[in-house]
Structure formats: structure tokens, C-alpha cells
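How does the following fold in three dimensions:
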Amino acid sequence: MKRRDAYLKLTRHNGRAGTHGTYNPKHNDRSFNLANSEHIDPERAKGNIYWDCFYGFRSALAPQDPDDLAATFSEVERQFYESRYSNFVESQNERNAKIRHTERNRSIPDLLSSRKTCPEETIYQLGTLDEHASGEVLLAVVTEFIEEFKARFGDHVHVLDWALHLDESTPHIHERHVFDCENKHGEVAPQQEKALEALGFELPDPGKPLSRRNNRKITFDTACRKMLFEIAKRHGLELEEEAEYGNREYLEKQDFILAKQKEQLAAQQNKLDELTLKVNDMETLIDEVSAAAYDKAVEVVTDVVRTETRKEDMRMIEDTKKWVLSPERKAPQSTREYTAKHLDSVLGQVPQDHADHRCPLAGEAPEAGSPAERQGADQGKSTGFCSATAEPLAGRADPTKAICAAYRRKIRKLFSIIVRGDVY
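Below you'll find the model as predicted:
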């Protein structure tokens, strides 16, 4: 069996469920329409061999007796579970009723569909798609293994059925079995770990607690693999002694998984670094745009604040002039005219581009109160505008405040000259 200095690869793979739930034995005994599966050759399927624990061997050439109660693997497994575990199911349901937890009740179909209590399926294969043993050699090795398997572990591990498939790309065998053991109530129940403990299997690391990576099933599978290799060697086969994962030189399976995870993490880290650089570049661009926008906003706000401040001060001066010239004032006419003339000179110092603000104010009615009182109110308006406008720019030096303060100091100085004249 040594082909071109290449040793055959012996595979024994276990599983209970996949993407679509627990494995269906209909695939194994071909109890479905083969026309719906492109990878199965219906002509070669006639050479498949099937075995179950109730009725033994059968094939398409030697079909099962139609009078048999179980025509398919599904029915065989249901019958086995009913005959062996019905007492456990009924007793457990009674205990659930006594403690008022009937929602925990289960049935035989529930046991067959649960990942913990359904049969375990094992696939055996000798070789690969390119290099593999014949179906006859595979059948001889695996049937001898199953007989020894039942002799050694049959008290607690029961082989239910198996099928040799010759109708796919590579000959292989599907075998299904169930683990069981008596529970604390003396009832036989499907339970893997307790069954293996009863068979004498220890944890891989007895010093550590039972876990997914430290359980008796690992020890059991190691013993089965060793037994299978010994039987294959007795048949004269030369096999790969060391496991190979992912087409790489030998590594322990967990080491290979960790190496793959590290590669994935490194790739993800590189992608994250690239995204981080892009984010940093974007943040730098945002800062630059924000700075330019802020400078432009300062220019606009400065002009607006300056204009509004002058408008308020001009209004105050206009109102004061109207108040001084009103007939209610008791000061001499000459004093009042002198004061009004001085106010005109103050207005004359306002830049020409703001002179248009005097027109709409000239026709307004004078406000109540003295100019000094209105000065405080008007200053509050002007200063309030300045603060409200500058508030969104808090956290930076605000040039508008300095401009407003300097301009208002100039206005107050001129206005103080008027106030000192005994106009009031």
C-alpha cells in the first residue's frame, strides 16, 4: 500500500452535529432520492454495504427483508433508544412532575435530537482523493476494528449501525454509536463522560478539573486511534504515523490552531493600523480646516461686533442729544445748544461707512430716563451682544472683546465731558 514513496493517511473523525443540527443517518443508508445529490453515483451505490445492530448486513444486492420492522437506520436507532432508555425517560419525567418542573420533560425523539444524548458518528477513510486504499481493504480494517471496539468497550459504548460508501470520490465508512451508563437512580441513560469513567478512562491531565480541553473523551479517542493503527499495520499497511493539519509539517493540533489564530490577529492588527492612520490623517485635516474656519469666523465676528457696538453707541448719543434739547430741560438754552453741538462733534468722529445708522435713529422717540441711566442700559445691550456672539468661540483668545473694550473706552471718555456739563 505504499504508493510512490507516499504513505497512506488513515483518518478517524468524530462528530455529533453540524450547521443544520445533529447528523442525519439517512445520508448513511441512502434512504433518500439519490438523484438530488450530484456527488453520489447511483450505479456505484449498488455496491455499498450496510450493517445495523438488529438485522446485521445488507446491501442493494442483498436487500433487507421487507418484513423487518426497521427498514432504515433512523428506525433502528429509534428502536434501540426506546428499548434501552424508555425507563430512564419515564422515571425522569415523573421526578420532574413531583418537583413541578414538567417543562424539563423529554421524550425519545428529544434524546435522538439533542447534541448531548444523540449518537456519535465516526468516519473512517484510508488515503485521500489522489491516493487511497480499495473499498475491500478499508472494509477489512474497519470491521476488525469495530469487532475489537465492541469487545473492549461494548458494556458502555454501543455500535448502532455503519455503512461503507463506494459511490463517492473516496471509499469511506460512516459508523454511529452511543455512550450510556447507570445514573444515581439505577437507570441506564445516555451519558458520555460517566460511561467513559466506568470504562476506566482518566482525564488527560488528572490534576486539572473536567473541561472542554480536559475530558475522558480525549483519552478514549487516543486509545481508539492507537488500536486502529495497530490493526491497519497487521493488514500490511504503511501509514503516516504523525498527524498533519492544514498541509503543514507536524504540529500538535492545538499549536496549529494557536498559530492560525496568531496569523489572523496579525492580519487584523495590520488592517487596524491602516485604519488608524487614515483616521489620524482625517483628524489632522479636520483640525486644519477648523483652524482656517475659526480665523475666518473671527474676522466676520469682529466686523459684526464692531458695527453693532458703534450702532448702539450712536443711538445712545442721538437719544442724549434729543433729551438735552427737549423743552423739559431746565438748563439755559445756550448750555443745551453747546452740549448738542458737542454731541454732534462726537458723532462726526464715527467712520463714514457707519453714518447711515444715524438716519433710522433720528425719528425714534426718546426713551425715558436720564442719559446716564440709559447709558448703563445701552452698555449692557452692546456688551451683551459682544458676549453672546463670542460665546461659541470660547476656549480661544477673542479679539472682538479687545476691540469692543477699546472702542467703548473712547466713547465713555467723550461722554464724560458732556456729563460734567451741568445740563441735567
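
Every contact and neighbour count from this point should use C-alpha atoms.
Noted.

Show me what the one helix or strand residue 121 maps to is packed up against.
Counting by DSSP states H and E, the element that carries residue 121 is strand 120-126. Here strand 120-126 touches strand 10-15, helix 135-153, strand 172-179, going by 3 or more C-alpha pairs under 8 Å, 6 or more residues apart in numbering; DSSP states H and E.

Let's compare: structure for the following, please.
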Amino acid sequence: MERQFYESRYSNFVESQNERNAKIRHTERNRSIPDLLSSRKTCPEETIYQLGTLDEHASAEDLLNIVTEFIEEFKAKFGNHVHVLDWALHLDESTPHIHERHVFDCENKYGEVAPQQEKALEALGFELPDPAKPLSRRNNRKITFDAACRKMLFEIAKRHGLELEEEAEYGNRKYLEKQDFILAKQKEQFAAQQSKLDELTLKVSDMETLLENVSAPATLPAFADVADPELTQAAQWAIEQGYLKARADGSFKPDKGVAKWRVIRGYRAVTEP
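Now for the predicted structure:
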């Protein structure tokens, strides 16, 4: 439905703009209808309507009646430049809510209807929140427009017997802009993920230490009268095989008639390929 609307309303703008791009040899700037649908500046905007919180909220019937009336009034007031594309009631989650999507547009300097939010709101007569300051992320007509829509929704809700908190809050945190709240939530999620990562890293480190301890070769016992590493290894092998007996004084003394070099030769004969 959205693509069909874009094709019927903005194809002339797209084709004409692409022709202008070709004339100035900048066809890399050409766009298509799918490009308009995916671009942050020209794609449809989505609004979610929810009355109340997870613990306390309006019924699905009340929500549907209020938002239906709101959309009708919305179209009557802003329909020349803001077009509701589709909307739907969702009951698949804990709190009933409605997803609504719309697009802003107005004529450009060539007389073509093109999707453009700020120009559309200017054409509807909306002013900047602070007219003395230049257009910016925190001083644009969308802020004024959102405030007007919120006021209209509250008035309709009152007519249906519902009283809503009229101060905009995000996540029950007053005085926070929506983007600030989103960033705060992202930081909380990152901190939680980092904590889990640190815990996993610690477990891996402990496992590596355990493996090192298990796989590390046993330290050969020292012999008081042996300094040569190979002789030490040969002596230990001979004791483990039962050819020699460990002495209480820690010295390496083969049985009578067995020279130390014979022990080494025997060790090599058995262990070397």
C-alpha cells in the first residue's frame, strides 16, 4: 500500500529530478521510489498510540474509538500535506496499542509534489518553537507539530471520559528528551551486556588456568647430588620403573655395581626412538 501511494504521488518528482541530474551529469544522485521509501528523510513516519502503562491502561475499545476520531480530525486539519498511509490495532502484547504511518509532502520549487517534512509543516503554518533561533534538531517545526497533535489527542480523550497526563514523559522520566531517554536505555543495556561479558571472560580465564595446571608437566624431584637435567630425568624414570629405590637422603645412588652412565644409557634405550 505504501509503495503504491508513493508511486502514484511521487513518480513525477522522481523522474523529473533524475532528468535534471542527467542534464548536469550527476546521475549518481538519481533515486527511485524504493529509495524514497527507505531514506530517513523521505520514508513514512510511524506513530504508536498507547493510552496508559503496562499496569494501568485504557481498554482496546476506548483506544480504538479515541484514535479513530483523532485520525479523522488529523486528516481534516493536516490532510493537504500529511497523508495517513495505514494504521492497525495491536492486541498481541500486554498493552493495546495502535501503529499508524504517515508521510509529509508539499510542492517543491519546480511545482512537483515531493516528500519533505519541514517544508510540509511550514506550508501548514507551523512555526519553529523559538522563531528567533535557526532551524536545528532541537528547534524545528516537527516539535511544534507533535505538540499540537498531542493536545488534540488529549482533548479527544477527555471527550471520551479519560484524563491523561499532559506533560510528555518517556519511561516515567520527566524532563528527558526522547532521544536522551533512548540513549540512557542503551547505556543500561550496554552495561548489563558488559557485566555478562566480564563474567564470561572471568570463567574462561579460570578454565584456561585450570587447563594450564592440569596439562603442565610435573616438576621432577630434585636430587641433592645431581645437577645435570638429563641425569635427573633418567633417575626419576628409573625410580618410577622400579629399577631404583628413592633414598631418604634425596641423593641419586644406583645400586652397587650400576654406574650412573648405565642408568642414562638404559633410559635412552627405552625412551628414544
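
Overlay them and tell me the TM-score.
The TM-score (TM-score structural alignment, normalised by the length of the second structure) is 0.64; 184 aligned residues with a C-alpha RMSD of 2.0 Å.

hmm, back to that, could you export the helices and strands packed on strand 120-126 of the first structure as JSON lines, including distance to residue 224 of the first structure and mean neighbour count?
Converted to JSON lines, these look like this (distance: least, C-alpha to C-alpha, whole Å; neighbours: other C-alpha atoms under 10 Å):
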{"stretch": "strand 10-15", "distance to residue 224 of the first structure": "9", "mean neighbour count": "16"}
{"stretch": "helix 135-153", "distance to residue 224 of the first structure": "8", "mean neighbour count": "16"}
{"stretch": "strand 172-179", "distance to residue 224 of the first structure": "13", "mean neighbour count": "22"}
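
Identify whichever of those lies nearest to residue 128 of the first structure.
Of all these, strand 10-15 sits nearest to residue 128 of the first structure, with 8.9 Å by C-alpha to C-alpha.

Which residue ranges of the second structure form helices?
2-23, 33-38, 60-78, 117-123, 141-159, 178-215, 229-240, 260-271 (DSSP state H).

Pipe those helices into TSV and attach distance to residue 99 of the second structure per row.
Below are the helices of the second structure laid out as TSV (distance: least, C-alpha to C-alpha, whole Å):
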stretch	distance to residue 99 of the second structure
helix 2-23	14
helix 33-38	17
helix 60-78	10
helix 117-123	19
helix 141-159	15
helix 178-215	18
helix 229-240	78
helix 260-271	78
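
Looking at those, which one is packed in the most?
Highest mean neighbour count among the helices of the second structure (mean count of other C-alpha atoms under 10 Å): helix 117-123, with a mean of 19.

so where in the first structure does it end up aligned?
Under TM-score structural alignment, helix 117-123 of the second structure corresponds to residues 192-198 of the first structure.

So what's the gap between the matching stretch and the chain middle?
36 Å (C-alpha atoms, centre = their mean, to the nearest Å).

After superposing, tell me the mean distance of that stretch to the second structure.
Taken over the aligned residues, the distance from stretch 192-198 of the first structure to the second structure averages 0.3 Å (mean C-alpha distance after the TM-score superposition for the first structure).

what does that stretch contact?
The contact list for stretch 192-198 of the first structure (C-alpha atoms under 8 Å, 6 or more residues apart in numbering) reads 156-157, 178-181, 215-217, 220.

what's the answer for stretch 76-92 of the second structure, then?
So stretch 76-92 of the second structure is contacted by 1-2, 5, 60, 64, 75, 96-106, 120-121, 123-124 (C-alpha under 8 Å, 6+ apart).

again with stretch 161-174 of the second structure
51, 151, 154, 157-158, 175-178, 181.

of the residues you listed, closest to residue 69 of the second structure?
Among the contacts of stretch 161-174 of the second structure, and counting by C-alpha to C-alpha, the member closest to residue 69 of the second structure is residue 157, at 9.6 Å.

Need the counterpart of that closest one in the first structure.
Using TM-score structural alignment, residue 157 of the second structure pairs with residue 232 in the first structure.

list the contacts for that match?
So residue 232 of the first structure contacts residue 141 (C-alpha under 8 Å, 6+ apart).

ok so, going back, residue 346 of the first structure: which of the contacts of stretch 192-198 of the first structure is nearest?
The nearest one, if we look at the contacts of stretch 192-198 of the first structure relative to residue 346 of the first structure and count by C-alpha to C-alpha, is residue 215, at 98.7 Å.

Surely that closest one is in contact with residue 204?
Yes: taking C-alpha atoms under 8 Å as the definition, residue 215 of the first structure is a contact partner of residue 204 at 6.7 Å.

This completes my enquiry, with thanks.
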